[in-house]
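no sequence on this one, just coordinates:
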């Protein structure tokens, strides 16, 4: 599980194996949280799954994603609207997202949540996936970065999404490797 730390504490940390963090104070309404997931697939292949083929994500990880539908636009185009049916903490949930950014050269895609379960607890929610090749070896690192604003201080920071994103990424990675 990610730790709640200030930005200064994170910058001062010298733990290269640190894979997740929250960049906010525990009492702040606005926050950022991220997790790095080591994968064996290439950065381009993993990014391609979310940018151009998100409707195939449910085939790769049915435990986490029940289905993905394109409501407006095209899969990898800014402004397109995507509906995600997912299972978080054993409960079916929905998120309607707008693609905010796509950068194939950086293997980056951003989704802003417009409607759905997550907005019951957060005013704003932005999800960024950036996949980078590992330095000095095969495989990649998928970084999931979440930026959010809680609706009130009784709402927890979304740390429970980190194991969800990690597990989902690992299953997608296995699927991508099995289809080579």
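Alright, I've got the coordinates. Note that this is a predicted model, so its numbers are computed, not measured. Numbers count the residues shown, from 1 in each chain.

contacts, neighbours, all on C-alpha from now
Fine.

wait, residue 20 sits on residue 35?
Yes - applying C-alpha atoms under 8 Å as the test, residue 20 and residue 35 come out as touching, 4.2 Å apart.

Tell me where the chain has helices.
Ranges of helices in the chain, per DSSP state H, are 7-12, 43-51, 57-60, 161-178.

Could you tell me which residues within the longest one count as buried?
When burial is assessed from 16 or more other C-alpha atoms under 10 Å, helix 161-178 yields the following buried residues: 161-163, 165-173, 175-176.

Against that first model, consider the following:
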């Protein structure tokens, strides 16, 4: 379960884990997303903030890869949707 904070002004969201299996490995775990608008589209910037329970816990690289995969999927969907809307109807 996460506690979510949305900041519309700064185009950001913070997800703080407050319970669940992630806390079996980490004392604290937070994911921050900040979106920077560009001329066309936007650029997401993800930050993972965490404190390991001990030195044997690996860095959460798989989670970071998952976030990148999600952004890639969303980009492909939005691009396809934009291309469909700009195509002339026959």
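Here it is on my side, so go on. Quick caveat, the model's predicted, so the values are computed rather than measured.

where does the TM-score land?
Overlay of the two chains. TM-score (TM-score structural alignment, normalised by the length of the second structure): 0.79; 82 aligned residues with a C-alpha RMSD of 1.6 Å.

Out of the helices of the first structure, the one nearest residue 130 of the first structure is which?
helix 43-51 (7.5 Å; C-alpha to C-alpha).

which part of the second structure lines up with the closest one?
The counterpart of helix 43-51 of the first structure in the second structure, using TM-score structural alignment, is absent.

Pull out the buried positions in that helix.
Buried, per 16+ other C-alpha under 10 Å, within helix 43-51 of the first structure: 43-51.

Would you check how far apart residue 170 of the first structure and residue 11 of the first structure are?
27 Å (C-alpha to C-alpha, to the nearest Å).

Aligned counterpart of residue 14 of the second structure in the first structure, please.
In the first structure, residue 14 of the second structure lines up with residue 110, judged by TM-score structural alignment.

Could I get the contacting residues of that match?
Residue 110 of the first structure is in contact with 99-102, 126-129, counting by C-alpha atoms under 8 Å, 6 or more residues apart in numbering.

redo that, cut-off 6 Å
99-101, 127-128 (C-alpha atoms under 6 Å, 6 or more residues apart in numbering).

try residue 33 of the first structure
When contacts are counted by C-alpha under 6 Å, 6+ apart, residue 33 of the first structure is found next to 21-22, 145-146.

Can I get those in a markdown table including distance to residue 39 of the first structure and neighbour count?
Below are the contacts of residue 33 of the first structure laid out as a markdown table (distance: C-alpha to C-alpha, whole Å; neighbours: other C-alpha atoms under 10 Å):
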| residue | distance to residue 39 of the first structure | neighbour count |
| --- | --- | --- |
| 21 | 19 | 22 |
| 22 | 22 | 25 |
| 145 | 16 | 20 |
| 146 | 19 | 23 |
